[in-house]
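Visitor: please find the sequence and the predicted model below.
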Amino acid sequence: MTIELITFDLDDTLWDTAPVIASAEAVLRQWLTDNAPNLGGLPVEHLFSIREQVLREEPGLKHRISALRRRVLFRALQDAGYDQWQASGLADQAFETFLHARHQLEIFPEVQPTLEILANHFALGVVTNGNADVRRLGLADYFKFALCAEDIGIAKPDARLFHEALQRGGATAQTAVHIGDHPGDDIAGAQQAGLRAVWFNPTGKPWDADHAPDAEIRSLTELPGLLAGWHGQR
C-alpha cells in the first residue's frame, strides 16, 4: 500500500489523560469557590443531574463537550442565584480556567521525535473526541489538520468523522492509517471507515473486541518502522 495520511488520537495516545483532567477539575472547583461563592460546596451529583437535563433538552451537545461544560456551569450558576448576565460571564471564565488547566499536561517523551520523523514522509492529522488543542501544546506544526468531534458534532467511532479527516488530508481510506488507544472509538471506527488501524497499547492489555487491529504497538517509537514496512507494500 502507499501511505499518504497518518491520523492520531490525542487523549491517552499522546499523553495520559486522567491525571490532567483530575487536576483541571480541582482547579475549576477552587476557582468557583473563590469567584462564585453562592455555589457553596456544589455536589458532583447536582452537576451530573444538570448535565443529563441539558442533554435531554439539547441532544446535539453530546459530542460538543466544551459547549456542554459551559452550559452545565451556566445552569449551576443560575441555580445558585446568579442572574443571566452574571452566570454567563462566570461560566465563560470558569470554563477558560478549566481549559487552561486541561492543557497543563505531560506529552509522552517519544511523541515529538516520532512526529518529526513521520512528518517528513507523510501528511499527519488529528482525529479526537476531546477538546485538547494541539496549538496550545506546541504540536500544531506537525499536523496538516486537527479535527475535533466538537467541530462537526460527530464523534468517533462514527465513520463520518474519519471520512472528513480523509477529505481534509487529501487522501483515500486505502492510503490512510489511524493510531489510537480505544478499541471502539479508534480501531473499530477507523476500520469501519476503511482505514488501517494501529492500536496503541502501552500496558499490554489483552484485545477483547471483535475485530483485531491491523497492528499493535507498545510505544510510538515503533510507528516509523511499522509504517515503513507497510508503505509500498503490495
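Guide: Cool, got the structure. From a predicted model like this one, the values you see are computed outputs, not experimental measurements.
Visitor: CA only for contacts and neighbour counts going forward, please
Guide: Noted.
Visitor: measure residue 18 to residue 131 for me?
Guide: To residue 131, residue 18 is 14 Å away according to Cα to Cα, to the nearest Å.
Visitor: quick one: the helices in this protein, in order.
Guide: Ranges of helices in the chain, per DSSP state H, are 18-35, 44-57, 65-79, 84-102, 111-119, 149-152, 159-169, 189-192, 223-230.
Visitor: any chance of the ones you listed in TSV, plus mean neighbour count and distance to residue 182?
Guide: Shown next, in TSV, are the helices of the chain (neighbours: other Cα atoms under 10 Å; distance: least, Cα to Cα, whole Å):
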stretch	mean neighbour count	distance to residue 182
helix 18-35	16	14
helix 44-57	14	24
helix 65-79	20	18
helix 84-102	18	20
helix 111-119	16	18
helix 149-152	16	15
helix 159-169	20	15
helix 189-192	23	9
helix 223-230	14	17
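Visitor: output those helices in JSON lines; the columns should cover distance to residue 4.
Guide: Shown next, in JSON lines, are those (distance: least, Cα to Cα, whole Å):
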{"stretch": "helix 18-35", "distance to residue 4": "32"}
{"stretch": "helix 44-57", "distance to residue 4": "38"}
{"stretch": "helix 65-79", "distance to residue 4": "30"}
{"stretch": "helix 84-102", "distance to residue 4": "32"}
{"stretch": "helix 111-119", "distance to residue 4": "11"}
{"stretch": "helix 149-152", "distance to residue 4": "22"}
{"stretch": "helix 159-169", "distance to residue 4": "9"}
{"stretch": "helix 189-192", "distance to residue 4": "15"}
{"stretch": "helix 223-230", "distance to residue 4": "11"}
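Visitor: what's the closest of those helices to residue 213?
Guide: helix 189-192 (8.2 Å; Cα to Cα).
Visitor: next up, a structure to set beside the first:
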Amino acid sequence: MGEKRSCGKGIFFDVDDTLYDHLQPLREALRDVLGTGGEFPYEEVYHRFRYYSDMLSASHGAVNAQGAERDLQDMRVKRAQLALAEFGVHVTDPEAARIQQQYLERQFRITPFPGVMDLISDLQAAGHVVGLITNGPERHQMAKIKALAMDAAIPSERIFISGAVGYDKPDPRLFAFVNERTGTKASQSYYVGDSWRNDVVGALEAGWTAVWFNHRRVEPESEHQPHYTAGSYRELAELLLA
C-alpha cells in the first residue's frame, strides 16, 4: 500500500555525487593503487568513470539485483579500465579490482555537501514529500545513506534502492514504483541528480520534472532537455523552495 496523496510536491534526490562528493573516494583509490600525483586529471577521469558505469550497467541489465554479483564486479572492473584508457593509463584486471576495492572502502567515510541537510529539512517543513532514489545493491547503498546520516533525516519508506526494488535508473518503472509507494504523482514529482543518463533521462522518460545537479559543469550527453539545471545547493534551494 502506498501513502495517501500529498498536497505538496514529491522531491527526490539521487545519492552518489548529488548528496556528497563521490570523486573523493575515487581520487584516493587512484592515488593508493596507481600512485597518481596532484596533476592527474581526477575530475575528468571521474566523469568518464561514471559514464562507463552507467553505460555498462544498462547493457548488463539489473546489474544491482540480488544474484547479479558477478555481473556487477565485471562492470566495476571494466569501467575503471575503459575510463583510465582514455587518459593513456592501462590497468590489468587485478589492478582495476584493487582500485574498485579501495574505492568502495572509502565510500563510507563521507559527509554531505554543505546545505544538503538544511534543504531537506526546509522542504519537509514546507509540506513536500522528500525521499531518495539510488542505484546500487541494497546493503551497499544503505551503508552510504547511514554514513551520511540520511536515514535519520528521511523516513525509510521514502528511501528507494534499485537493488531492492528490482529496477535500475533510468528505467521509468522505478520512478512509477516510487510514485505508487509514496502517494505522489509523476506530474508533481521532481528528481534531483547529477547523472545525465540515469537522472535526467530517467526522470524525463518517467514524466517527472528533471533537475540536473551539474555541479561539475559537464556537457549534456544527448538532446534531452532537463527542466532545470543547478550547480550548487544554494541554487537548488532557490529553485525548489520557490
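Guide: Alright, I've got the coordinates. Predicted model only: the values in this text are computed from it and were never measured.
Visitor: contacts for stretch 220-232 of the second structure next, please.
Guide: 196-197, 200-201, 204, 209-217, 236 (Cα atoms under 8 Å, 6 or more residues apart in numbering).
Visitor: out of the residues you listed, who has the most neighbours?
Guide: residue 200 (29 neighbours; other Cα atoms under 10 Å).
Visitor: against residue 104 of the first structure, how distant is the nearest residue to residue 99 of the first structure once chain neighbours are set aside?
Guide: Of all residues not flanking residue 99 of the first structure in the chain, residue 24 sits nearest, at 7.5 Å (Cα to Cα, 6 or more residues apart in numbering). Separation of residue 24 of the first structure from residue 104 of the first structure (Cα to Cα): 8 Å.
Visitor: cool, residue 54 of the first structure as well?
Guide: 28 Å.
Visitor: what of residue 20 of the first structure?
Guide: Residue 20 of the first structure is 7 Å from residue 104 of the first structure, by Cα to Cα.
Visitor: aligned partner of residue 229 of the second structure in the first structure?
Guide: If you follow residue 229 of the second structure across to the first structure using TM-score structural alignment, you land on residue 216.
Visitor: what number of residues lie near that match?
Guide: For residue 216 of the first structure, using other Cα under 10 Å, the count is 21.
Visitor: residue 227 of the first structure matches what in the second structure?
Guide: Aligned partner of residue 227 of the first structure by TM-score structural alignment: residue 240.
Visitor: which ones are touching the residue nearest to that match when sequence neighbours are not counted?
Guide: Once flanking residues are discounted, residue 240 of the second structure sits nearest to residue 123: 7.7 Å by Cα to Cα, 6+ apart. By Cα under 8 Å, 6+ apart, the contact set of residue 123 of the second structure is 129-130, 240-241.
Visitor: show me what residue 123 of the second structure lines up with in the first structure.
Guide: By TM-score structural alignment, residue 123 of the second structure lines up with residue 118.
Visitor: distance check, that match against residue 133 of the first structure.
Guide: From residue 118 of the first structure over to residue 133 of the first structure (counting by Cα to Cα), the distance is 20 Å.
Visitor: cool, and residue 226 of the first structure?
Guide: The value you get for residue 226 of the first structure to residue 133 of the first structure, if Cα to Cα is used, is 27 Å.
Visitor: over to residue 88 of the first structure?
Guide: For residue 88 of the first structure, the distance to residue 133 of the first structure equals 23 Å [Cα to Cα].
Visitor: now residue 9 of the first structure
Guide: Distance from residue 9 of the first structure to residue 133 of the first structure, by Cα to Cα: 12 Å.
Visitor: same question, residue 161 of the first structure
Guide: 17 Å.
Visitor: and for residue 72 of the first structure?
Guide: Applying Cα to Cα to residue 72 of the first structure and residue 133 of the first structure gives a distance of 21 Å.
Visitor: now residue 188 of the first structure
Guide: Counting by Cα to Cα, the gap from residue 188 of the first structure to residue 133 of the first structure is 24 Å.
Visitor: same question, residue 7 of the first structure
Guide: Distance from residue 7 of the first structure to residue 133 of the first structure, by Cα to Cα: 15 Å.
Visitor: ok, residue 178 of the first structure next?
Guide: Distance from residue 178 of the first structure to residue 133 of the first structure, by Cα to Cα: 18 Å.
Visitor: and these two? Which one has more around it.
Guide: The neighbour comparison of residue 178 of the first structure against residue 133 (other Cα under 10 Å) goes to residue 178, with 25 against 19.
Visitor: contacting residues around that one?
Guide: Neighbours of residue 178 of the first structure in contact, by Cα under 8 Å, 6+ apart: 6-9, 186-187, 190, 195-198.
Visitor: what lines up with it in the second structure?
Guide: That one, residue 178 of the first structure, aligns with residue 191 by TM-score structural alignment.
Visitor: same thing with residue 148 of the first structure?
Guide: Match for residue 148 of the first structure (TM-score structural alignment): residue 161.
Visitor: how close does its match sit to residue 81 of the second structure?
Guide: Relative to residue 81 of the second structure, and taking Cα to Cα, residue 161 of the second structure is found at 26 Å.
Visitor: neighbour-wise, which of those two wins?
Guide: Counted by other Cα under 10 Å, residue 161 of the second structure and residue 81 do not tie: residue 161 has more neighbours, with 26 against 21.
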